[in-house]
Every structure is written in C-alpha cells, then in structure tokens.
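1. For reference, the sequence and a predicted model appear below.
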Amino acid sequence: MKQALPIISIVPDKRRTKDNNLYPLKLRITYKGERKYYSTGYETSLEDWKAMQERQVRGKLKSLLNSTNDVKIRAQHCCDTLSFFSYHAFEAAFFPKSVPTTSVLGAFEEYVDRLKKNGQVGTASSYQCACVSLHKFKPNLKFRHITVEFLKSYEQWFLSQGNSITTVSIYVRALRALVRIAIEDGIMDNLDYPFGKRKYVVPIGRNIKKALTVEEIGLIYNYEAEAGSMDEMSRDYWIFIYLCNGLNMKDLCLLKYKDIQGDFIAFQRAKTIVSRRSNSEPIRMAIKEDVKNTIEKWGQKPIHPDSYIFPWIKSEMSLEAQRLKIQLVVHLVNEHMKKIAKELGIDKPVTTYCARHSFATVLKNSGVSTEFISEALGHSSLKTTKNYLAGFENEAIHKNTDLLLQFKK
C-alpha cells in the first residue's frame, strides 16, 4: 500500500559515475510510489558511503555525514510544515534555503536537469562538460570562490592542458550564467560579480569562419559520385544545406513532410524553439529543383504528414538518442566531404557548417541585405548576423579595394 507521507533519505546517485570514482549524494523523496532526487552539492565514493552507514567515522567523513544529515533534517522539517505535500510545494519552500545553491557542482547539476527537461540536451551536455572541467580544477567549488583571480587561474590551467581558447570561452560563459542566477537568488552579492570590464573578460574564441567561393561550390555540385554511394549522399546533403538557408544538420534530420508548404519548406529551428517561444515565425526556404531531387532520392515515403523526410530520426527515440544519431550523421557527412574536397583540390574544411557559412557569404558578396540574411539564418538579431558575417569578409575587402587601383590596368 502506498504511503501517505513522504519518505526522505540521502543516497549516492549511482547513475552518474565520475572520473574520480565519486558519486553525487542526492536527497531522495519518495511519495505515493514516485521518487524524485535533488542535488546536495556533496559527493563521495561508494566505499566511504558504506563506511558512513555501518560504523562511527571521524574527520572528513564525519563532517560529510553531519552535513548530509543536516540536509535530510531540514528537508524533513520542510515537509512537516507543509499543510499538503507536493513536490512543487516542497521545492518552492526548501530550495531558496538549500545547500546546493552554495555549491557550484550542485547548481550545475540542477541546471543541467532543467535543460534536459526543456529538451535542450545539447546545451545540457555542454554545461555538464563545463562542470566536470571546473571540478577537476577545484573540487568542491563554492560560489564564494569565484573571483577574478580564480577565473584567470582557471583559464591559464585549462589552456595549459592543451585545450582551445574557444572551449574555455564556452565553459566560462556557462559558469557566468550560473553566477548571475546565484546573484538573483541572493547567494552572491552583486558587488562580487567577477565578470566584465576591468574584471575578468570572457575570451573570444578564434573561430575563423571559412566559406567556399562560388567556383568551389560549383566543383562540389558537379562532383561525379557513384550512384547510391555515401559520397553521393554526402554531396547531396551538403548542397541541400547550402540551398536551404544553411540549415544545420539537426534541423535537416527533424524536417517533416508537413513542413513542405507548396514551393517552400517552413520550419522553426530546434535551437530557438525553447528560447524564443514568443517569436513563432518559421524560417521559409524555397524548394529549388535540386532540393526537390534530394528529397525524392534520399527521403522516406511520406506515410503521413508527421513522417520525417529523411530516415535518421524515429518518433520513439529519446532526445539523447536523437542527439547521438545526429552527431553520427554529421561525422559521416563531414568525413566524406573531406574526401571529396581533397579530390577536388579544395584546401578548406568542407563541413556541413561550411555550407551554412557559404550560404551567408555568397549572398552577402552578391549584395543581398544583412536583414534578409539574418532572417534566412534564423538569427535573433542583426548584431548576431553582423558578427557572423565578420569572419567572411577579408577576401571581399581585398577584392573591393583592388578597384581603387584599377587605373593601373
């Protein structure tokens, strides 16, 4: 018979094995047959956890046991004060005062769980990687440790491990987002905010965007591949992306037959569905003859409107399974495009993302307005598009300034 009162306990989360063989200690609440887990910000090995349960312990283990028991006692008290228990009521009453908010590890785990619930599994993975990296640099990191000096030391350490400036930028921006939340929740004082001018400035990754010239794109378009081969499929997908507003591979895999509306494909970017719900305007892509041919050649039969056009995603797949499948497709196409580029003598990284870059720069260099390109790419602002195009324009600058000396011809 299901119990009427919540049962509260502290348990190691064995679902999350870490590189250091430590397991997060979670607050587990069981109510009417349902269980929910909450981060405490603490972790330990299974051996130490067993020792803590079976015998008297001293030193660090005793301190850890006392801390986790304190979380359990406060959670029990919180439940006792509720006139009617529900997980929502418990979370609202307990977490403004809970231990995880002072722990960066706990804050990361809570935020990652939230991202996963929102379907943002890619972003969740990025935040999880940032959490692991920061924890390696400083175990048991607290928000009070995050200072300008800490951030500079972390950056130097991270780069000394052979990592890129782009990656440290991604990780530090994730940390910055959690610091802002901590300030909003009253965990940190705004005066202690370590980011910004004359403090710690998040580095900008040196990601040089390389687009292909129209002539190079023509070589790929006319590349003769064996019928039905992976080379042919990869070439066709690359041209499809180039012609369809430079959509990314995730959006390509998620296209459905109901998105085809006459001579256009209309869809919303998976990346912005969660973050921009108020802006429901879809991206519209013209169905050129080559786009139509790719759908007919590589697409599935349109059994019903909700059928995916391309055969990579299944309706029963979890979001994590979708992410892994899409990563596999990206890797597959990029490997074959690398081979094709080498055969054609194109000394550039011809990836699926390069197709997006090429779409934008060809239109820009042809005189198309930045406003049109921004809308076609699905950017949230013109500033984003201008930053995006900035890396493409060196060649155009040289070409256009050559006109200044045309009298020498």
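-> Cool, the structure landed.

2. hey, let's count contacts and neighbours off CA atoms from now on
-> OK.

3. and the residue nearest to residue 189 when sequence neighbours are not counted, how many neighbours does it have?
-> Take residue 189 and drop its neighbours on the chain: the residue closest to it by CA to CA, 6 or more residues apart in numbering is residue 183, 5.9 Å away. When counting by other CA atoms under 10 Å, one arrives at 16 neighbours for residue 183.

4. Got another one to weigh against that:
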Amino acid sequence: MAICFTIERKRLYFKLASMPYQKEKYFNEVCSVTNARSLLMPVYKEWEGILDGYREKVVKLGKTQTLTLDLIKTYLTGAETNGEVSKSFVGVWESIIAKMKKEDRVGTAENYQWALNSFLKYAGDVKGFKVDKNVIDKWNDVMKNGTIENGRLVGQIADATRGMYLRTCRVVWNECIRQGYLTEDKYPFSNKDNTLISIPRGKRRQQSYLNVDEMTQLYNVFVEKCYPDSWSPDYKKRAHQSLGLFLAQYLCNGFNLADAGRLQYNRTYFAEGGRAFEFMRKKTSARSNSMSVVIVPIIEPLKVILDEIAAKPEKDAYVFPQIFNGATDELTRRKLTVQENSNIKDRMIRICSEVLGWDKVVSGTWARHSFATNLKLAGVEELYISESMGHSQGNDVTSGYQDMYPLEIRFRNNSKLLNVETKEEPIDIDKLSKKEMKELLKRMMEKGGI
C-alpha cells in the first residue's frame, strides 16, 4: 500500500508502513465499492480518510513552499534533500539564528546557538524532520538530570536555562509548523497536559531587589565616595564608575547595559532642556512599533550621577561611551556588555559587603527588578511602570502613551525611587494639551486632590 504523488508527470510512491500487504483482487474490490451497504464500505472509508489526510498535509505545505517531489519526500520521511541544508529541523533552527544575526539581535542569536549546541549533543542524530516528543524528552532528561560521561556528570543545567532552551526549541517547532514541515497533532509541549513536555519557569525574583532605603544608602555612598581605605585609588575609581552605572540603570527606568551603551543625547534631550532621555529598548526594537519608546525623566539624583560618570552633552553623542568604548560591531558590543555586567556585579558585591555590611549578591538585573518593585510598592499604577520599562502592550495601547504621562507626572513618579529631598518639578499648566490636562485632573481626583 502506498500513496502516489505526481508533479509534472514525475511520481513519488510513499509506502504506508502501518498498512498490511493486500492482494490485488481485494484492493480492486475495495477501490471500486459504491454500495453503502457493502461490507467493504468501512474499509473504503478508512482508506479514503488516509488519502485525504495526506492530501491536506500537501495542501498546507504548498501554502508556504513551492511543491516539489523532493520537498514532499522531505516532509513525509524526514530525510534531507541533497543540497537543501535548511530542509531539516536543525536547518530551520540555524536559519532562525542567521536571521537574528542579520537583525543585529546578537544576544538572542547567541542564546539560540547555545540551545542548539545542547540539542545536537544530547538529543541524538536527528535527520530531516524526524523529531518528536521522544527526541525532546531525551534531551530534556539530560538537561534536568545530567548524564555520565567518562565517569563524571555532564549536561545538567539550571531550570531557568533549561526553560530558556526548551522555549527556543518551541519557537523552532512552531516555525516548522508554519512552513508545513511538522503537524500540530504531534506538538510535544504543554504545561497543562502531563503526558507532554512541561517547560519550567525560572525562580521568582521578588527578593532580587533593593528597597528604596537601601537604594538611597547606595546613592549616598556614591555621593560621599566613602570607600574603604584598603582599596587602591584605581579600584576606588572603577568601583565608583560601576556603582554609578548600577544607580543609573535603576533611575533610568531599570534599563539594561545594552540600552545604556546605546543611549544618546538625542533631539528629545535637547528639546526638553536636558530634562529627559528617549530611547527604544534594544531587546524589543526589532519587533516593536515606533510608538514603543521609553521616556526617562532626569530627576535630580540622576543628574548628579550623570555629572560624575557620563560624557558631556553633545548632539547625538553617547551618554555612556565607556561601555562600548567605540565598538560598532554588534558581536563585540555583546561581549563588552557581558564583561561590564560582570564587573558591576563583582564591584557591587564588594560595596554591599565591605561598605554597607550587607550579605547580598547584587547584579545589574537587580536594578530593573528594584525599579518595578519600588514604584509598585509606592502605589504607582502598573500601566506607568510597564510603559516606562518598555514592555510591549500592543498598538492599541501604546499609541498616546506620551499624552497619558506628561513629563511632570514622570518626574513625580520617579522621584519616589529614592528618599532624597529634591525640588518638585512644577507643572506648567500652560504647556499641557487638553488631553494631558484631562488626564492630570483625573489622577488628582483619584488621589483625592479635588
């Protein structure tokens, strides 16, 4: 029993391994049956259903690809077509990585490559599209429990990393479904169905933050430069720079170093008289619309930090040129960012321990968590926090954000990040639009101001 595919008079016979051999007479009788009461009608319906199933697969494949017999063979058997490297599960994975590199998404591409390296090492020899739940299960088991090689345990990784790798694999699987190489009925991932592969989530990070009082203590260390006498002058200078960058990350809406390195004194900075930064998050710029910008009010403590560690304001100049040190290649920038993150972590741990007596392993990610957590605890609405951090909200929501939150409101909210007495930025009523005025009145009424 086989299915015959014909394109331009050329044929491909695909043998149905699950079907038993049939005698020619019986085969012809089943194919010619017309009477609904015939005992052979159920067999006819079964065979017809198999044929329709393959027809649907080919129709779906033809919607995304130019149909050829080689392509159909690749889809049905999982065998790679000579010269068509991309016609495989691994090939699709590699093409996604290549696309990300073209879009300068170097960090994400690197994560996808690490996941692929692990998959190739522990999932076995995967040819074409011969990948299913059993293959992913085998890989997942090694990542979770490890395997013994040369007498030692290898392959075991943290749940957070395992979850990242499995999510990467899921993206590749979905792309294969979109292109017609895999079918949805064999989808191996689910966090609800216990028979399928569950993708773990990383540990919750509620404790990975510093509260407002702790952040204020760090700010005071920066202002007073009260570092231990046992530190060399050179190390004090480097630690001061790292502390300043950490605090800048916190006060600049929790942005990461990749964003800090790209931050410029652009048109918005000068148009607002040096009172605000505007930028697009590097992580989301490739898939967000132009309205998903981040506005950072330069509150007084942030200005103090900028005066110490930032470059002088010049049109389109980088605010923190020391991060990339003039590098323009994205791969080099990625390596410099990773190194600077490591430097900040090491120096922050020493500042917390040797200056303030804290037992905390503080890293750059704490700045982002602290920004969100402290504003939330201060009663700032989550929509403002989300928008300020550059989270994607959809076109219907992001449009008009700048009208919803005039700069004066941003100053008022971000001033809650530190317990530092500063002059409150006055609201210039004459400069507010009708929409901004309406929003301001609404907020005052909600807070009992009217």
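-> It's in. Note that the coordinates shown come from a computational prediction; the quantities given were computed from them, not determined experimentally.

5. which position in the second structure aligns with the residue nearest to residue 189 of the first structure?
-> Using TM-score structural alignment to pair residues, one finds that residue 183 of the first structure aligns to residue 177 in the second structure.

6. Please verify my assumption that its match contacts residue 185.
-> No. Residue 177 of the second structure is not in contact with residue 185 according to CA atoms under 8 Å; the separation is 10.1 Å.

7. Taking the centroid of the first structure, which residue is nearest it?
-> Among the residues of the first structure, the one closest to the centroid is residue 123, at 2.3 Å (CA atoms, centre = their mean).

8. which residue ranges form the strands in the first structure?
-> Ranges of strands within the first structure are 7-12, 23-31, 34-44, 260-261, 264-267, 283-286, based on DSSP state E.

9. picking up where we left off before, and the closest residue to the residue nearest to the centre of the first structure other than its chain neighbours, how far is that from residue 316 of the first structure?
-> Leaving aside its sequence neighbours, residue 123 of the first structure sits nearest to residue 115 (CA to CA, 6+ apart; 7.1 Å). Plainly put, residue 115 of the first structure is 20 Å away from residue 316 of the first structure if you go by CA to CA, to the nearest Å.

10. neighbour-wise, which of these two wins?
-> For residue 115 of the first structure versus residue 316, neighbours defined as other CA under 10 Å are more numerous around residue 115 (18 against 8).

11. residues in contact with that one?
-> Neighbouring residues of residue 115 of the first structure by CA atoms under 8 Å, 6 or more residues apart in numbering: 121, 123-124.

12. That one matches what in the second structure?
-> By TM-score structural alignment, residue 115 of the first structure lines up with residue 100.

13. What's the separation between that match and residue 292 of the second structure?
-> Distance of residue 100 of the second structure to residue 292 of the second structure, given as CA to CA: 20 Å.

14. Over to residue 411 of the second structure?
-> Per CA to CA, residue 411 of the second structure is found 19 Å from residue 292 of the second structure.

15. Between those two, point out the one with more neighbours.
-> residue 292 (25 against 22).

16. Now the counterpart of the more buried one in the first structure. Nearest residue, chain neighbours left out?
-> Taking TM-score structural alignment, residue 292 of the second structure has residue 281 as its aligned residue in the first structure. Closest residue in space to residue 281 of the first structure, ignoring its immediate chain neighbours: residue 268 at 7.4 Å, by CA to CA, 6+ apart.

17. Any idea how many residues pack against the one you found?
-> Number of residues near residue 268 of the first structure (other CA under 10 Å) recorded here: 17.
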